[in-house]
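Visitor: Predicted model, plus sequence, below.
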Amino acid sequence: MAAESLTGGWGCPDGILQEIQINLLECKVCFERFGAQQRTHRPQNLSCGHVLCLECITALSHPLLRKLECPFCRQLCSVDNISQCQVLSDLQELLLYRNPTSTNQSKGKPLVPGGLACKPLHLHSAFGGWGTLINPTGLAVLGTAGTIVVVHDGEKRVVVFSPQGKKLRSFGKRGDAAEEIRYPVDVAVTPSGYVVVTDAGDHAVKIFTSRGNHVLTVRDTFQLPWAVNVDRCGRILVSDVQAGTLSQVQVDYGHGVTLENRTVISDLQQPKAMAVCESTGNIAVIEHSTTTQGSQNSRLTVLSPDFHPLHQIDSFSLSLQFTLRLNTSGVAFDKDGGVIVCDSDQGMICSLGKLQNGPVLTPLAGDHLVRPVGLVSLNNKLIVVDGDHTVKIYSTEPDL
């Protein structure tokens, strides 16, 4: 299969121009297109090298100190040292001159046979942003209503949003106590509504009620707990990137005690992402390793509910088949059991299909993504936590 067909035209000139317009010519804080003619939306260089529109710089800066913390690298920058990014302004004018109607055209999505993306995916909504979320690292969905739970680096580490993106509450105070969270990495929600957080700073798994009351802290033998998910029986699955293990934890939530904590797999290499399929109970684990030549390689393994390997594929073999090398940073299953992965380096989400007869690689979403680090599939939607401090929802339905 040709690379161009896989990327939905991203390799063709018009596709490249659309990518430039989306990924370079809009402010990644307010998502408004840069405008050379509109002063407030002119692209401005910060001293750290990142580019924001003038309106966002004004909104984020201290009115007296005239300084702001860059929302991407967190470097302190002076408003007095900003300058217009003339290169982007010239590029925008050049593209408008080449195709005046291009800014009104929506980017086409490939049609995918079966699974979640049997229809084109559209960016349905985005919420969060710097301040509301700070470097979010994981998300989960609470209940059938689609309430979204995110862990991040804020003062209260767990934030709960409505399906429409309204912030409902936050909990899990930053701190060293057993009921506090030092460094959250991932989050999961049990069928009964308990919120489970991996705390890499405390080498522990911490469990809260949906309202934020601390239930239990599980330490035992964890060295560096990372990804977390819950199987169909409510048992917690935890990967440990330092120990190279996958553990199964059974908890009595009513009494706040651990009933069982056993290692089910012990020969993994930095397992950093995991998902459980609601329809089959299968488990997907993504491992990361470094080759002898120093390049990064990721490996996806799909396990049966009793942890027997079913399918396995790595980024190198994918690149041989599809001329597209994925650095997978997150994984999910669609409702039909197909595997979906996100690539933090290329800012894209792809379907691999069900893998029984080998992967069928099809890009699902790429517009407006900066550095996706995790995703959840819910009905006909993909919910993505992105590196620009936002949660983005992609849907088969048109934008509201």
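Guide: Arrived safely.
Visitor: C-alpha from now on. contacts and neighbour counts both.
Guide: Will do.
Visitor: Tell me which helix or strand comes right after whichever helix or strand residue 319 is part of.
Guide: Per DSSP states H and E: residue 319 is located in helix 315-322. Following helix 315-322 in sequence order, the next helix or strand is strand 328-333 (DSSP H and E).
Visitor: related to what we said a few turns ago, can you give me the buried ones in the helix holding residue 319?
Guide: For helix 315-322, a neighbour-count test (16 or more other Cα atoms under 10 Å) marks 315, 316, 318, 321, 322 as buried.
Visitor: got the residues you listed as JSON lines, with distance to residue 55 columns?
Guide: Output for the buried residues of helix 315-322, formatted as JSON lines (distance: Cα to Cα, whole Å):
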{"residue": "315", "distance to residue 55": "41"}
{"residue": "316", "distance to residue 55": "43"}
{"residue": "318", "distance to residue 55": "42"}
{"residue": "321", "distance to residue 55": "45"}
{"residue": "322", "distance to residue 55": "42"}
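Visitor: which one of these is nearest residue 136?
Guide: residue 315 (25.0 Å; Cα to Cα).
Visitor: Hmm, that closest one is touching residue 322, no?
Guide: No. Between residue 315 and residue 322 there is no contact under Cα atoms under 8 Å: 10.2 Å.
Visitor: tell me what the helix holding residue 319 is packed against?
Guide: strand 296-303 (3 or more Cα pairs under 8 Å, 6 or more residues apart in numbering; DSSP states H and E).
Visitor: Structure two is appended below for comparative analysis:
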Amino acid sequence: MSGTGAMDNNMLTISELLETGFIKCSICKSVYQDPRLLPCLHTFCHKCIQGITEIEKPSKSSKNQTESPNQLQTVNGNEEENETNDEKKTGKKMKLVCPVCVSPIEVGITDKKPNEFPSNTFMKDLSDMFDYKHEKERQCEYCKFDGKITSASSLCLDCHDNMCQGCTGAHFRTKVTRTHKVIPYSQVQKGLYDTDIREYQTPTCTKHADEPLNIFCEKCELLICKECKVGNHDDHKWSSADKAVLKYEVQMINLLKGIQQQIPSIHKYVQFLSNYEKSIEGGREKLTNSIKKQADELHRMIDEQKASSLEAVNNACDTERCEIQVRSSNLQTAATSLENNEEYLRQLLKHGKPEEVLTLHREITQRLTQLTHMQMDGITARLKTDFIPGSSTLRNIQTVFGKLSIDHVPLKHSESGLASGSALQISNMLPNVRNTPELILEFNGEGMSDTKEVWPTGVAVTKDDELVIVDRDNKKVKIYERNGKLKQEIHGKGENKLETPFDVTVLKSGDLAVSDHEAENVKLFTSTGEHTLTITDGIKYPRGITTNTKGEVIILDCQLQQVTVHDPKSGALIKTIEGKDTKGIKVLVDPYYITVTPQDNIIVTDTASPNIKVFSPDGKYLANYGHYGMRNDEVLQPYGVCCDHYGYIFVADNQNHRIHLLLPDGKLSKFLLTKTESLWHPMGLALTENGNLVVTEALGKVKIYKYI
């Protein structure tokens, strides 16, 4: 479907929408049968998905790979007998490639059966509605009980039964069913009952038959029925579907706006690539004519050089055209994918019922967040070719024939046709990160008089690359030289004694600011341990602490669920960031650590969501990253966080034993460190002056890695 057509559907009624290709599977070209939603937000019939799925066994040899990529492969008994123990442990995976956006999708297998994709209830209801509105042979379901075959003329929206004229009259005369909504198919086909049909289309619980899904469990983020609520969700916070959908509608609308802004940019860039391809052909023709003219003038003496130069031109131009065609094809595929997503979401938000929106909100939000941060795979340099004819002498054939120049020159941003500040960027100038960071130092954070196991909750680095570690359980701050040798311990004295220190930051003056959440304050010490100031204004239960580029002290309060900014000299409260979204709802639940980007945006890790929240310097809620789990873009317990001067963001995923490396836009780049590198329950993160990553682990290990 073209982009123009997709936008025109914005004005269609639901009856008109049903007559477009919106509810037709792009594989079988028919109206959806049991439609399922893929993670990329494209919908296909359940059988069609099975037809493009293959089983992938653990890698062993090429002969074990499935022969047909377009056919669902089953596992027979012989194959199972030949499996090794390792294969049985690892299991098999199913994989498919979305025919629309070419996204690779893995499907786990449980009990030798593939995990199912969620039913697209919105598309299913529209497909049922399409079926109601078109003539077909329907039989009365009540006459069947008497062994008779009678054509049905009406539909009961309450019972979902087809009835003949006689049974319809009986239906109205029966006390239990006399109030039911019965509609004649002849009028349904004229569109007279569209609103009634949509009103009665309510999803029902798969666990409790015929129970409507009209309650939203806010803790589990699931649409449930009243039986589910009593059984498994009774102690959870819940609300009605009508009320709960408001939050997710706003979120989807905002993400939808981001997609709508990207689609024109992609089309514009595809046009630019098309024009560029044409110019390549024009340049090829011009160069070819110039080379042939010079070759004719020099006759046989330069035939070899002529052939060599033509080959070089053709190779360069063909290579460039191939690159252009590949990128153009990828971008057109991306545009088609985004348009389909955009069209589906507009129709879902316009015509979908709250229950339908809430049923799919998790997959939709995750996919749209990914699309919002999509970067364009464009070109960064233009092919530049030239031919300079040489003088017509026989002294040197190469000199006589001329010099062929083939090179790429940097592409000006204005040439690409993308407006300044476009959401899609051609490239980001970021340094390459090592596949495996180099461990350059490791030591145990033991002190001189520890009475408990070391619990290094906070870490910071001084200008001299000395490491400052907060040992929460031993109630002290430890300072180590750059080689890991213990230099100083700070306990505090008297009323300034540390009670339960949590995190630390180094001020521009060189002083240390330590959050003491049991004492409900932040204490400032010199590097030799002398107390200089206590900050109490505006804070109740401080945890994470950092400084911005101005040198101001930024404190994260987990009880008040807010961030406060203080003057480093007086401790006076400068401003409070309440951590609310555009609707005034607090987004911080159980925040732990805090850091700032080079632009002074504030990043907070929240263990209860769990995810990472980003705020502007003035407190505007900008974005978030991560969901609960163990897969990509998922965290179990986000702890320490830091950001280097390039904009890379590092997040300690404590329970998953890994460090997430995020791009400056919040998109996951990779897992920088995992269990494979012997990482164990990472806690605090910091960066040294020369750009190495410091990681503290539960029970006291301190490790420093070179990652670039």
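Guide: Noted; the coordinates are in hand. This is a predicted model, so every value here is computed, not measured.
Visitor: re the thing from before, which residues are in contact with each of residue 315 and residue 322 of the first structure?
Guide: Residues touching both residue 315 of the first structure and residue 322 (Cα atoms under 8 Å, 6 or more residues apart in numbering): there are none.
Visitor: In the first structure, which residue range corresponds to stretch 217-228 of the second structure?
Guide: Using TM-score structural alignment, stretch 217-228 of the second structure corresponds to no residues of the first structure.
Visitor: Find me the equivalent region of the helix or strand encompassing residue 206 of the first structure in the second structure.
Guide: Using DSSP H and E, residue 206 of the first structure sits within strand 204-208. Counting by TM-score structural alignment, strand 204-208 of the first structure pairs with residues 521-525 of the second structure.
Visitor: how close does that stretch sit to the first structure?
Guide: Comparing stretch 521-525 of the second structure with its match in the first structure after superposition yields a mean distance of 0.6 Å (mean Cα distance after the TM-score superposition for the first structure).
Visitor: out of everything not next to it in sequence, what's closest to the most centrally placed residue in the second structure?
Guide: By Cα atoms, centre = their mean, the second structure has its centre lying nearest to residue 370, at 3.5 Å. Closest residue in space to residue 370 of the second structure, ignoring its immediate chain neighbours: residue 667 at 7.6 Å, by Cα to Cα, 6 or more residues apart in numbering.
Visitor: Aligned counterpart of the one you found in the first structure, please.
Guide: So, by TM-score structural alignment, residue 667 of the second structure is matched to residue 359.
Visitor: quick one: residue 376 of the first structure from residue 175 of the first structure, how far?
Guide: From residue 376 of the first structure across to residue 175 of the first structure, the span is 28 Å (Cα to Cα, to the nearest Å).
Visitor: Quickly find the element holding the equivalent of residue 193 of the first structure over in the second structure.
Guide: Residue 193 of the first structure maps onto residue 510 in the second structure, with residues paired by TM-score structural alignment. If you go by DSSP H and E, residue 510 of the second structure is not part of any helix or strand.
Visitor: For the first structure, which segments are assigned as helices?
Guide: For the first structure, the helices defined by DSSP state H cover 3-6, 13-23, 54-60, 86-98, 315-322.
Visitor: Adding distance to residue 284 of the first structure, write these out as CSV.
Guide: Output for the helices of the first structure, formatted as CSV (distance: least, Cα to Cα, whole Å):
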stretch, distance to residue 284 of the first structure
helix 3-6, 23
helix 13-23, 30
helix 54-60, 39
helix 86-98, 41
helix 315-322, 15
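Visitor: Ok, which of the ones you listed comes nearest residue 186 of the first structure?
Guide: Taking the helices of the first structure one by one with Cα to Cα, helix 315-322 is closest: 23.0 Å.
Visitor: what angle separates the closest one from strand 296-303?
Guide: On the basis of axes from the mean of the first three to the mean of the last three Cα atoms, to 10 degrees, helix 315-322 of the first structure is oriented at 90 degrees to strand 296-303.
Visitor: how far away is residue 310 of the first structure from residue 376 of the first structure?
Guide: To residue 376 of the first structure, residue 310 of the first structure is 22 Å away according to Cα to Cα.
Visitor: One more: residue 121 of the first structure?
Guide: Taken as Cα to Cα, the span from residue 121 of the first structure to residue 376 of the first structure is 14 Å.
Visitor: corresponding residues in the first structure for the helix or strand that contains the residue nearest to the centre of the second structure?
Guide: Under the criterion of DSSP H and E, residue 370 of the second structure resides in helix 361-372. Across the first structure, nothing matches helix 361-372 of the second structure (TM-score structural alignment).
Visitor: which helices and strands does that helix pack with?
Guide: helix 241-298.
Visitor: Tell me the helix or strand right after the helix it packs on.
Guide: helix 303-351.
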